[in-house]
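A.B. asks: what follows is a predicted structure for the sequence shown.
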Amino acid sequence: MENYRLGPKRRDALKAIGLAGFAAAGVSTLGSPAPAQVVGASEQITREVAAGDGLSGKTAIVTGARANIGRAIAVELARMGSDVVVHYHRPETRDQAEQTAAMCQEYGVNTALAVGDLGQKDNVMRMFDMATDTFGRLDIFVHNAGALVKGPVAELSDEDYVRMQRVNVDATFYGFREASRRIEDGGRIIGIASSVTGGPPPQYGVYTGGKAFMNGMILAMAKELGPRSITVNSINPGPLDTPFFHNQETPESVAFISQLAPMNRLGTVAEMMPAVRMLLSPEGMWMNGETLYINNGYLQA
């Protein structure tokens, strides 16, 4: 089997869009390695799967982890053996963040708390500094924090827009950028987006735009960080039975939305965890640049 080689024109094109490393290595725009490299990677992943040592010795940041799906992900990371930085947005919710940390510590891992509006770059920098200063490394970044104000675009205020923009767009950019710079080779980046990106319902327009921004970044970053064996993926949950969802809905709208899923109910945070485990595991190494819709067929119902 011969190695794939790029012609001069394609190498020049790759260099022109900032992919000189790919051009020099002789790989396609999809980042496909030479066959010999593929064999080596397969042997390595087989050894890692056989070892089955989970995430012991790893460090993770989970944003928006005081409750709901963020808490579930933080606890799942701890169960798998990772130390966890638990981020929460407002000082007045510290008690909930401490509860998340205590649940993580039940698995014998170490935790740290980080507070702040991640729409402000300085808060993002402090959060990442805390992770590396406290634990000496960063292996996993899960960006879960999100903000939703439901309403027709014509009726949303400037304040509504700014609130969603800061959390769903600005915080995503700052967080993903810093993770790209600091995360260890072989690390994992996961964004928690939303199934609304696959079919925006009325009154979710601005929220959908923010989550679509996240999914777009993930596709590009997967290619940018692939040479370092860092995977970048998003999980797009359907409607979940959480306060985050119920706070925006009425009993009537909850009943209507529930029957849109083939199983006629809302999802649970626990039902999102198999996807989280897969993306974090050695078996999930080949899943990269994916937007996983975990919604019981909600979009197709």
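C.D. replies: Received, thanks.
A.B. asks: contacts, neighbours, all on C-alpha from now
C.D. replies: Will do.
A.B. asks: just the strands in the chain please.
C.D. replies: Shown for the chain, the strands assigned by DSSP state E span residues 59-62, 83-88, 111-115, 140-143, 188-192, 231-237, 291-294.
A.B. asks: doesn't Val84 make contact with Leu77?
C.D. replies: Yes. Look at Leu77 against Val84 with CA atoms under 8 Å: they come within range, at 7.3 Å.
A.B. asks: quick check: neighbours shared by those two?
C.D. replies: Residues touching both Leu77 and Val84 by CA atoms under 8 Å, 6 or more residues apart in numbering: Ala60.
A.B. asks: related to what we said a few turns ago, let's have the strands of the chain in TSV, adding mean neighbour count and distance to Phe22.
C.D. replies: Below are these laid out as TSV (neighbours: other CA atoms under 10 Å; distance: least, CA to CA, whole Å):
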stretch	mean neighbour count	distance to Phe22
strand 59-62	28	29
strand 83-88	28	34
strand 111-115	21	37
strand 140-143	26	25
strand 188-192	25	21
strand 231-237	26	17
strand 291-294	20	24
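A.B. asks: who wins for proximity to Ala25 among those?
C.D. replies: Ala25 lies closest to strand 231-237 among these, at 19.5 Å (CA to CA).
A.B. asks: okay, angle between the closest one and strand 188-192 too, please.
C.D. replies: In terms of direction (axes from the mean of the first three to the mean of the last three CA atoms, to 10 degrees), strand 231-237 departs from strand 188-192 by 20 degrees.
A.B. asks: show me what strand 231-237 is packed up against.
C.D. replies: Other elements packing on strand 231-237 under the criterion 3 or more CA pairs under 8 Å, 6 or more residues apart in numbering; DSSP states H and E are strand 188-192, helix 205-225, strand 291-294.
A.B. asks: what sits up against the last one?
C.D. replies: Which is strand 291-294. By CA under 8 Å, 6+ apart, strand 291-294 touches Ser194, Ser195, Asn215, Asn233, Ser234, Ile235, Asn236, Pro237, Gly238, Met272.
A.B. asks: contact partners for Leu148?
C.D. replies: By CA under 8 Å, 6+ apart, Leu148 lies in contact with Met164, Tyr207, Gln248.
A.B. asks: here's the one I want to compare it with:
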Amino acid sequence: MSKHSLSGKVVIVGGGAKNLGGLISRTFAADGAKIIAHYNSAATRSDADKTVADIKAAGGDAIAVQGDFTKVDEVVKAFAAAKKHYGSIDIAINTVGKVLKKPFAETTEAEYDSMAAINSKAAYFFMQEAGKQLNDGGKICTIVTSLLAAYTGLYSTYGGMKAPVEHFTRAASKEFGSRGISVTAVGPGPMDTPFFYGQETPEAVAYHKSASALGGLTKIEDIVPLIKFLVTDGWWITGQTIFANGGYTTR
């Protein structure tokens, strides 16, 4: 199979049930990929089932797999389920994350631990298991955040816990490179999804919309083509974190 095509490739999508992950699952399936749409808990099972049903209705091939990726054994089980069903895995994309907007001085230990587990630990062990289970020539991509280049308060645990993923990406790309596996991270700007609005005031939403040079919030439809490029024709890009945010932040 060509590294430039998704046809016949097996793709596991962490958080692949809805929003950005759901669009990745549907889009890649439409291009001929076989999809493992991961979902976290019973709360998102219906989203995962609908995504799989939509893919199958369109003539594609997909399954849903549940797992709390803050627990390493559940990451391992999700990859094992994918390999058991499809025989092998070619591409691993992780969109799992959680935002917390809160003053530094008010953040609790429980909140810190939760944010670290969801945004850093889950990403680390997803990448680790992908490195173990992907076919040679595979691709790994993780969603981070453009806040990594922002000079701002209130997102200390979100930006702070996504920041290590930049180095995880560099280290993994160096270690997995001998097998032809490229590893990248993508940092969208504030995305026009329910993931964004939950913690923002109307005034903050207005600011975020006005902050990008090209105007408005990041659309998930603008991120999926970049991810598709990175795991196909853009395979030569590795170890990099790429910001796709309409000029929201840069460095």
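C.D. replies: Sure, I can see it. Predicted, not measured: the structure shown is a model, and the values here were computed from it.
A.B. asks: circling back: farthest pair in the contacts of strand 291-294 of the first structure?
C.D. replies: Asn215 and Met272 (17.4 Å).
A.B. asks: ok, so what distance separates the counterpart of Lys162 of the second structure in the first structure from Ala41 of the first structure?
C.D. replies: Matched to the first structure by TM-score structural alignment, Lys162 of the second structure sits across from Lys211. Per CA to CA, to the nearest Å, Lys211 of the first structure is found 32 Å from Ala41 of the first structure.
A.B. asks: between the contacts of Leu148 of the first structure, which sits nearest Gln99 of the first structure?
C.D. replies: Top of the list for closeness to Gln99 of the first structure, among these and by CA to CA, is Gln248 at 24.4 Å.
A.B. asks: how much does stretch 206-217 of the first structure stray from the second structure?
C.D. replies: When the second structure is superposed, stretch 206-217 of the first structure averages 1.0 Å from its matched positions, counting by mean CA distance after the TM-score superposition for the first structure.
A.B. asks: residues making contact with that stretch?
C.D. replies: For stretch 206-217 of the first structure, the external contacting residues (CA under 8 Å, 6+ apart) are 147-150, 153, 161, 164-165, 168-169, 172, 191, 193-194, 196-197, 200, 234, 291.
A.B. asks: who's in contact with the aligned partner of Ala72 of the first structure in the second structure?
C.D. replies: Aligned counterpart of Ala72 of the first structure in the second structure: Leu23 (TM-score structural alignment). Counting by CA under 8 Å, 6+ apart, Leu23 of the second structure touches Gly16, Ile220, Glu221, Val224.
A.B. asks: hang on, the earlier thing: more crowded one of Asn215 and Met272 of the first structure?
C.D. replies: Taking neighbours as other CA atoms under 10 Å, Asn215 of the first structure and Met272 compare with Asn215 leading, 25 against 21.
A.B. asks: give me the buried positions along stretch 10-26 of the second structure.
C.D. replies: 10-26 (16 or more other CA atoms under 10 Å).
A.B. asks: and that stretch, how far apart are its ends?
C.D. replies: Stretch 10-26 of the second structure has an end-to-end distance of 13 Å (criterion: CA to CA).
A.B. asks: Leu148 of the second structure matches what in the first structure?
C.D. replies: Here Leu148 of the second structure is matched to Thr197 in the first structure, going by TM-score structural alignment.
A.B. asks: equivalent analysis for Met127 of the second structure, please.
C.D. replies: Going residue by residue (TM-score structural alignment), Met127 of the second structure aligns to Phe176.
A.B. asks: and Glu111 of the second structure? What does it align with in the first structure?
C.D. replies: For Glu111 of the second structure, the residue aligned by TM-score structural alignment is Asp160.
A.B. asks: nearest residue to that match other than its sequence neighbours?
C.D. replies: Nearest non-adjacent residue to Asp160 of the first structure, counting by CA to CA, 6 or more residues apart in numbering: Val149, 6.4 Å away.
A.B. asks: distance of that neighbour from Asn295 of the first structure?
C.D. replies: Val149 of the first structure sits 21 Å away from Asn295 of the first structure, going by CA to CA.
A.B. asks: same thing with Met217 of the first structure?
C.D. replies: Applying CA to CA, the value for Met217 of the first structure to Asn295 of the first structure is 22 Å.
A.B. asks: number of nearby residues for the residue nearest to Lys15 of the first structure when sequence neighbours are not counted?
C.D. replies: Counting by CA to CA, 6+ apart, Ala23 is the residue found nearest to Lys15 of the first structure once chain neighbours are left out, at 6.6 Å. Close neighbours of Ala23 of the first structure, defined as other CA under 10 Å, add up to 22.
A.B. asks: which residue in the second structure aligns with Ala23 of the first structure?
C.D. replies: Checking with TM-score structural alignment, Ala23 of the first structure has no match.
A.B. asks: residue contacts, Ala23 of the first structure?
C.D. replies: Leu6, Arg10, Arg11, Asp12, Leu14, Lys15.
A.B. asks: next, format the residues you listed as TSV and append neighbour count.
C.D. replies: Shown next, in TSV, are the contacts of Ala23 of the first structure (neighbours: other CA atoms under 10 Å):
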residue	neighbour count
Leu6	17
Arg10	15
Arg11	22
Asp12	14
Leu14	20
Lys15	15
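A.B. asks: among those, which lie within helices?
C.D. replies: Among the contacts of Ala23 of the first structure, the ones falling in helices (DSSP state H) are Arg10, Arg11, Asp12, Leu14, Lys15.
A.B. asks: list the contacts of the residue opposite Thr250 of the first structure in the second structure once aligned.
C.D. replies: Alignment note (TM-score structural alignment): Thr250 of the first structure maps to Thr201 of the second structure. If you count contacts by CA under 8 Å, 6+ apart, Thr201 of the second structure has none.
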